[in-house]
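K.L.:
structure here, sequence nowhere to be found:
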């Protein structure tokens, strides 16, 4: 009896050690995958505020929450199972699918720039008289979730590449953890950014400290500029992420010359600029990728608009 109990306890100890080791594998996978995906996370955080600016303050947080829920659905219910299935059964399809997403991001970014330069606006914008506010909000949220889907696909693909040699359940757990943590970080940061003006107004009205009131006035003056700047960064982020996905995809498919040329330019700039080399080298690559995205996106935008106009006629 006692020997059976000891054997059972030994078995439990072995299972516990195996479970601990497996959790360590998941944690290591999450850390590695999250680090590699950090660049796209920054782009995601820059893109998102543009979808919630200029709404009334009472709608900002509900809109962010709707987009965040859509982002979680994108990552856990759509992208995670697709990533695991493609990785297991059709890994060659991952790169072309990501490239299509890169073309979509490039198109979105290019269209925004065309509109800013005086081109025709397509669909309602905040510059128009909004007849149905609920429908406009729904369309804005849907657009944000579509853009998030592409950025999330890139995050999940980068993350999967870091854990692809692990058992499939470790891959699934790591991707799910990365998706949840990144979504919370991105949309938590976005919520803080878009509510900073409300915090400033509260300080101006409620604080008894002159320093706090001055800080509040500073926030009120700065936040419109910050949000406008983030909107511009978000547009550029669409272009450089889209262009970067396309360049990397071409290299994966055997046409590596464009990406290698841009990498060589980046290394040359980094070598020539001393202490600022790392930042300026990255910036050179980002600008080059954004130009690629802009050219391709503009071509797609022109084609789409011509097709739309011909259908209208």
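P.N.:
Nice, I can see it. For clarity, every value in this text was computed on a predicted model and none was experimentally measured. Numbering: from 1, shown residues only.
K.L.:
make it CA atoms for all contacts and neighbour counts henceforth
P.N.:
Will do.
K.L.:
please name the spatially closest residue to the most centrally placed residue in the chain (chain neighbours excluded).
P.N.:
With distances taken as C-alpha atoms, centre = their mean, residue 44 lies nearest the centre of the chain, 2.7 Å away. Excluding the flanking residues, the one nearest residue 44 by C-alpha to C-alpha, 6 or more residues apart in numbering is residue 151, at 6.5 Å.
K.L.:
and the residue nearest to the centre of the chain, what element?
P.N.:
Assigned by DSSP states H and E, residue 44 falls within helix 38-47.
K.L.:
this is the other structure I want to compare:
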């Protein structure tokens, strides 16, 4: 009897772990959009330091990210345990913030081109100045990256929690902790690889072997393009993920999306492709609209607040 009880316990544990792994995969897919933006933002934040200090800065930010998650994960699980009704509103707020952040990024890049160019010139000048206080520059970059990570980590954890909100608390905890750890290791491992890609390319491009030199040149050319691609893909993913959260969290929209998908799927020849793309396109369009409206509200609200605080 003792042996059979032990095997039954092992089987139960294996089943639970298998369920956790499956739910973690679902949660990872849901948080993939935030991951793309997390990669782009952190790679851009860390890229502006001297080559020999890039990996130490990435490590410092990764430690800051773990500290962020050590705060956010227990807070999210406490909300799930004592105030589960707040999960959906938090998801909606997180989705709206994603849309706002994506649209604000686009608007800022269009409306503040000169300011962005000046900032890059100032940073480049500081990096080339032997008298520049690089410790202060690094600290500022680490603080900025950790602040950004806190917001994105909160979104990742809330989205992951939302995918397992109906599960028992123990499974929720295992899934959310797994996602937090995997995302941290994955993001900062990839960030480290991205920021060192140009160094690796430069090293290989100076080797004697022609094939190795060619690979080095490819890496050198690909590094800046990859940064731009990550930024574009991350922004698009923010609209799709944020818009999807808002669409699926708004009563009555599921039927509209389902009907639109059926109509698109019925188009001759292109039906399967259109049917597959339609939900994502609807989510992205909803995300863009929500982001634009949120930016307008925040901008007007900020101006009104400043006018009230301004002394007469």
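P.N.:
Yes, it's here. What you see is a predicted model, and the numbers here were worked out from it, not measured in a lab.
K.L.:
show me what the residue nearest to residue 44 of structure 1 lines up with in structure 2.
P.N.:
Matched to structure 2 by TM-score structural alignment, residue 151 of structure 1 sits across from residue 155.
K.L.:
any idea how far its match lies from residue 161 of structure 2?
P.N.:
Residue 155 of structure 2 is 10 Å from residue 161 of structure 2, where distance means C-alpha to C-alpha, to the nearest Å.
K.L.:
helices of the stretch 1-150 of structure 1, residue ranges please.
P.N.:
Using DSSP state H, counting those that start in this stretch, the helices assigned to the stretch 1-150 of structure 1 run over residues 2-36, 38-47, 57-73, 80-89, 94-116, 133-163.
K.L.:
dump those into TSV; add distance to residue 186 of structure 1 as well.
P.N.:
Shown next, in TSV, are those (distance: least, C-alpha to C-alpha, whole Å):
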stretch	distance to residue 186 of structure 1
helix 2-36	13
helix 38-47	5
helix 57-73	9
helix 80-89	18
helix 94-116	18
helix 133-163	11
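K.L.:
in stretch 75-83 of structure 2, what counts as buried?
P.N.:
Using 16 or more other C-alpha atoms under 10 Å as the test for burial, stretch 75-83 of structure 2 gives 76, 77, 80.
K.L.:
corresponding residue for the first one in structure 1?
P.N.:
Which is residue 76 of structure 2. Under the alignment (TM-score structural alignment), residue 76 of structure 2 maps onto residue 83 of structure 1.
K.L.:
show me the contacts for the aligned partner of residue 66 of structure 2 in structure 1.
P.N.:
Aligning on TM-score structural alignment places residue 66 of structure 2 opposite residue 72 in structure 1. Contacts for residue 72 of structure 1 (C-alpha atoms under 8 Å, 6 or more residues apart in numbering) come out as 179, 180, 183.
K.L.:
how much space between residue 72 of structure 1 and residue 152 of structure 1?
P.N.:
As judged by C-alpha to C-alpha, residue 72 of structure 1 and residue 152 of structure 1 stand 9 Å apart.
K.L.:
ok, residue 244 of structure 1 next?
P.N.:
To residue 152 of structure 1, residue 244 of structure 1 is 15 Å away according to C-alpha to C-alpha.
K.L.:
how many other residues sit next to the residue nearest to residue 90 of structure 2 when sequence neighbours are not counted?
P.N.:
Nearest residue to residue 90 of structure 2 in three dimensions, chain neighbours excluded: residue 158, at 7.1 Å (C-alpha to C-alpha, 6+ apart). When neighbours are defined as other C-alpha atoms under 10 Å, residue 158 of structure 2 has 27 of them.
K.L.:
same thing with the one 5 residues further on?
P.N.:
A count of neighbours around residue 163 of structure 2, defined by other C-alpha under 10 Å, yields 19.
K.L.:
that older thread, need the counterpart of the residue nearest to the centre of structure 1 in structure 2.
P.N.:
Applying TM-score structural alignment, one finds that residue 44 of structure 1 aligns to residue 35 in structure 2.
K.L.:
is that match in contact with residue 185, as I believe?
P.N.:
No. If you go by C-alpha atoms under 8 Å, residue 35 of structure 2 and residue 185 don't touch, sitting 11.6 Å apart.
K.L.:
circling back to that earlier point, mean deviation, the helix holding residue 44 of structure 1 versus structure 2?
P.N.:
With mean C-alpha distance after the TM-score superposition for structure 1, helix 38-47 of structure 1 departs from structure 2 by a mean of 2.8 Å once superposed.
K.L.:
show me how far that helix is from its chain's centre.
P.N.:
Taking C-alpha atoms, centre = their mean, to the nearest Å, one finds the center of helix 38-47 of structure 1 at 5 Å from the center of the full chain.
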